[in-house]
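# Have a look at this prediction, sequence included:
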Amino acid sequence: MFEFITDEDERGQVGIGTLIVFIAMVLVAAIAAGVLINTAGFLQTQAEDTGTDSTDQVANNINVIGAVGEVNEPNVSSAEDINRTVVYEMRLTVQKSPGAADVDLSGLSIQYVGPNGFGNLVHVSQGEEAENRTNAYFVNAVTAETEEDTVMTQKSDRYEIIIPTGTYLNNTGGDSHVEVLNASVDSGNAVNVTDETYGSEADIEENLQSLSYNVDNTELDLLTESDNVELTITTSSGSQRYVNLKVPDSLVGDEGGTVQL
């Protein structure tokens, strides 16, 4: 007996095969589309985060609009003195860069490169409680809406970043004053670099008499005539400001005063 297969049967078999292939292609396309959508979403999120970070690094910066150095007055305290004219403190006036968000000046890191000294400075409030704070800077509000903190919020805000150089801010005995050490902190071989004390009337915003630690910046050399200092100021968002400062060729006549850097 012979089995006859009609044209209708052949067309039915071909149609089922085509349908199976079509369904398989749809499934593959759906899976591929899902992968592409997930990848696109991830890349978009990553691009947004990168763009935000890049914008913060560029925009959230500070401008240094002035810098002065405090000059000692030799033979300031009879036998306990430093008998040469030096710059023992740098004061940088800063403001927010145009378009910058709020900038907390206590979150800066400052790389200091001097003629014979190097250090990475952090705000005096940072670090663990200890007898000494090493390589510290201070912040003082010049004009600000809220002068009790270290955050620049308005473009009109002006603050000072204060860097003692080659000095040991001694808080022992309740008599806070600035010393420069001949050798080391432990030697006790200290002489006054200035008669000025650091209390409520100080030019540094911290009242050392209320603190439980001293500030040791002796790794940063005292600055003499014609010395150069390079500062790299990095904000918490990663933006950087480079500052080059130079002590005048002569400090004669500026004893006990300030000089432009």
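Arrived safely, thanks for sending. Residues are numbered from 1 along each chain as shown.
# Could you use CA atoms for every contact and neighbour count after this?
Noted.
# show me where the stretch 1-150 of the chain has strands.
62-71, 87-96, 103-104, 109-113, 118-123, 132-134, 136-143 (DSSP state E, counting those that start in this stretch).
# name the helices or strands packed onto the fifth one?
Meaning strand 118-123. With contacts taken as 3 or more Cα pairs under 8 Å, 6 or more residues apart in numbering; DSSP states H and E, strand 118-123 sits against strand 109-113, strand 136-143.
# What's the separation between the residue positioned nearest the centre of the chain and V151?
Nearest to the mean C-alpha position of the chain, counting by Cα atoms, centre = their mean, stands L108 at 2.1 Å. From L108 over to V151 the distance is 11 Å, taken as Cα to Cα, to the nearest Å.
# and what of S97?
In terms of Cα to Cα, S97 sits 14 Å off from V151.
# who has more neighbours, these two?
V151 (20 against 16; other Cα atoms under 10 Å).
# Give the full set of residues in contact with the more buried one.
Listed by Cα atoms under 8 Å, 6 or more residues apart in numbering, the contact set of V151 reads D102, V103, D104, L105, S106.
# neighbour-wise, which of these leads?
L105 (24 neighbours).
# For the closest residue to that residue other than its chain neighbours, the count of nearby residues, please.
In this structure, L105 finds its nearest non-sequential neighbour in T150, 5.4 Å apart by Cα to Cα, 6 or more residues apart in numbering. A count of nearby residues for T150, using other Cα under 10 Å, gives 19.
# I'd say T150 and V142 touch.
No: at 10.8 Å, T150 does not count as touching V142 under the criterion of Cα atoms under 8 Å.
# another structure for you, compare them:
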Amino acid sequence: MFETQTEDRGQVGIGTLIVFIAMVLVAAIAAGVLINTAGFLQTQAEDTGIESTQQVSDNVRVLTEVGSVADDGSGVEKTSLTLQRAPGAGDIDLSEMDIQYLGPSGAENIGAAETYTVTVDVEDGTGTGANADVSVAPIGTSVTADDSGTATIELPAGTYDIEATDGSATGSETLTVSDDASQTITLGSDNTETSDPAGPDGNTGYTVSAISSESGGDNVMTDNGDRYRITLNHTALGGSGFNIAALGAGDEAELTLTTASGAQRTVTVQVPDSLASAGSVVAL
């Protein structure tokens, strides 16, 4: 009397199963996308955090700011900053910094001047000047020769007085640098002339000089005890087409130092209203 339609019920059950499987697959794909996205965002957040930390920590401290008065007494022709690593900073290559200059003459971005490798061999007349102290004037760089009496220093173009000291014995030579060079210094001899008090030419960028460095005469600060001098030769840079000129009495300039990691340090230098005698050094 009553007829049961089992075939239709079977078809409905199969259709429901297919829909369920499709929903499971869609959910699985969506979950995979979410997991991948979450992983990407986490990695991106970690990279951003590391970059932000470097921008905060890999910075420099400015210890002193001085200026060199031009020979004619007209103004400050060079600005020099003494730097050290900020607490917690990693290694900082000062040759990779960028300096943004803003002064009376306008604004300018300045990179590092090209440097050359100078090899100094120290001799004492009977052998090598092992572990002799080698200093470079007028920039104040000082390094120690190795066991064979050799010291390697990175210097910008310019004329320097190089002196070697081993105990009570000293020797010196004047060297003009315009390319990679080598110089032999014999202890007990003095062959120096009057080097250019302006130091490095610095006509292509700022110059870096190691005052004291654990890693030797390179441009990388690796220790909190390292001290380096950054110098802008206003006159030389202006003569090479940079929008920068000597600072007159009462002038002010702003220097923003940006390291390779993006950390920035801004310092304002101001020339005294009354300049000291020609060729002297003044605090800014």
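Yep, it's here. Treat the numbers as computed from the prediction; the structure is a model and nothing was measured.
# overall similarity of the pair, as a TM-score.
Here the TM-score for the pair of chains, by TM-score structural alignment, normalised by the length of the first structure, is 0.68; 200 aligned residues with a Cα RMSD of 2.8 Å.
# need the contact list for the residue nearest to L105 of the first structure.
Contacts for T150 of the first structure (Cα under 8 Å, 6+ apart) come out as D104, L105, S106, V139, N140, A141.
# Give the aligned equivalent of the residue nearest to the centre of the first structure in the second structure.
Counting by TM-score structural alignment, L108 of the first structure lines up with M97 in the second structure.
# For the residue nearest to its match when sequence neighbours are not counted, give its distance to T231 of the second structure.
Among residues not flanking M97 of the second structure along the chain, T259 sits closest, at 4.6 Å (Cα to Cα, 6+ apart). In this view, T259 of the second structure and T231 of the second structure are 16 Å apart by Cα to Cα.
# can you check V271 of the second structure too?
16 Å.
# Name the residue in the two with the higher neighbour count.
Neighbour count, other Cα under 10 Å: between V271 of the second structure and T231, T231 has more, with 24 against 21.
# Please pull up the equivalent of T82 of the second structure in the first structure.
With TM-score structural alignment as the criterion, T82 of the second structure pairs with T93.
# Oops, could you answer that again for L255 of the second structure instead?
Residue correspondence to the first structure (TM-score structural alignment): L255 of the second structure is matched to L231.
# Quick check: its match is in a strand.
Yes: counting by DSSP: H, G, I helix; E, B strand; the rest coil, L231 of the first structure is located in a strand.
# I'd assumed V113 was in contact with it.
Yes: L231 of the first structure is within contact range of V113, at 6.5 Å (criterion: Cα under 8 Å).
# Secondary structure element holding I162 of the first structure?
Using DSSP states H and E, I162 of the first structure sits in strand 158-164.
# Where in the second structure does that strand fall?
Aligning strand 158-164 of the first structure against the second structure (TM-score structural alignment) gives residues 227-233.
# now do stretch 38-53 of the first structure
Counting by TM-score structural alignment, stretch 38-53 of the first structure pairs with residues 36-51 of the second structure.
# with the first structure superposed, average distance for that stretch?
Stretch 36-51 of the second structure, aligned to the first structure and superposed, deviates on average by 1.4 Å (mean Cα distance after the TM-score superposition for the first structure).
# how distant is that stretch from the center of its chain?
Mean-position distance between stretch 36-51 of the second structure and its chain equals 28 Å (Cα atoms, centre = their mean, to the nearest Å).
# in that stretch, what counts as buried?
Within stretch 36-51 of the second structure, the residues that count as buried by 16 or more other Cα atoms under 10 Å are E51.
# And for that stretch, what's in contact with it?
S261.
# now the helices for the stretch 1-150 of the second structure?
6-57 (DSSP state H, counting those that start in this stretch).
# could you measure the closest residue to G217 of the second structure other than its chain neighbours against S142 of the second structure, distance?
Closest residue to G217 of the second structure apart from its sequence neighbours, by Cα to Cα, 6+ apart: I153 at 4.5 Å. Using Cα to Cα, we find I153 of the second structure at a distance of 9 Å from S142 of the second structure.
# try M97 of the second structure
For M97 of the second structure, the distance to S142 of the second structure - Cα to Cα - is 22 Å.
# before we move on, back to that, quick one: closest of the strands of the stretch 1-150 of the first structure to V178 of the first structure.
Of all these, strand 87-96 sits nearest to V178 of the first structure, with 9.2 Å by Cα to Cα.
# Against the second structure, what's the mean shift for the closest one, could you check?
In this overlay with the second structure, the average offset of strand 87-96 of the first structure from its partner residues is 0.8 Å by mean Cα distance after the TM-score superposition for the first structure.
# who touches that strand?
60-72, 103, 152, 154-167, 193, 222-224.
# next one: stretch 253-270 of the second structure
Applying Cα under 8 Å, 6+ apart, the contact partners of stretch 253-270 of the second structure are 51, 54-62, 65, 92-94, 96-104, 250-252, 284.
# Please convert the buried members of these into PyMOL selection syntax.
In PyMOL, this line selects whichever of the contacts of stretch 253-270 of the second structure come out buried by 16+ other Cα under 10 Å:
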select buried, resi 51+54+55+56+57+58+59+60+62+65+92+94+97+98+99+100+101+102+103+104+251+252+284
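# Spit out the contact partners of T143 of the first structure.
Contacts of T143 of the first structure were listed using Cα under 8 Å, 6+ apart, and they are S156, D157, R158, Y159.
# Out of these, grab the one that's most surrounded.
Busiest of the contacts of T143 of the first structure [other Cα under 10 Å] is Y159, holding 24 neighbours.
# Which of the strands of the stretch 1-150 of the first structure sits closest to A24 of the first structure?
When the strands of the stretch 1-150 of the first structure are compared (using Cα to Cα), the closest one is strand 103-104, at 57.3 Å.
# Understood, closing this out.
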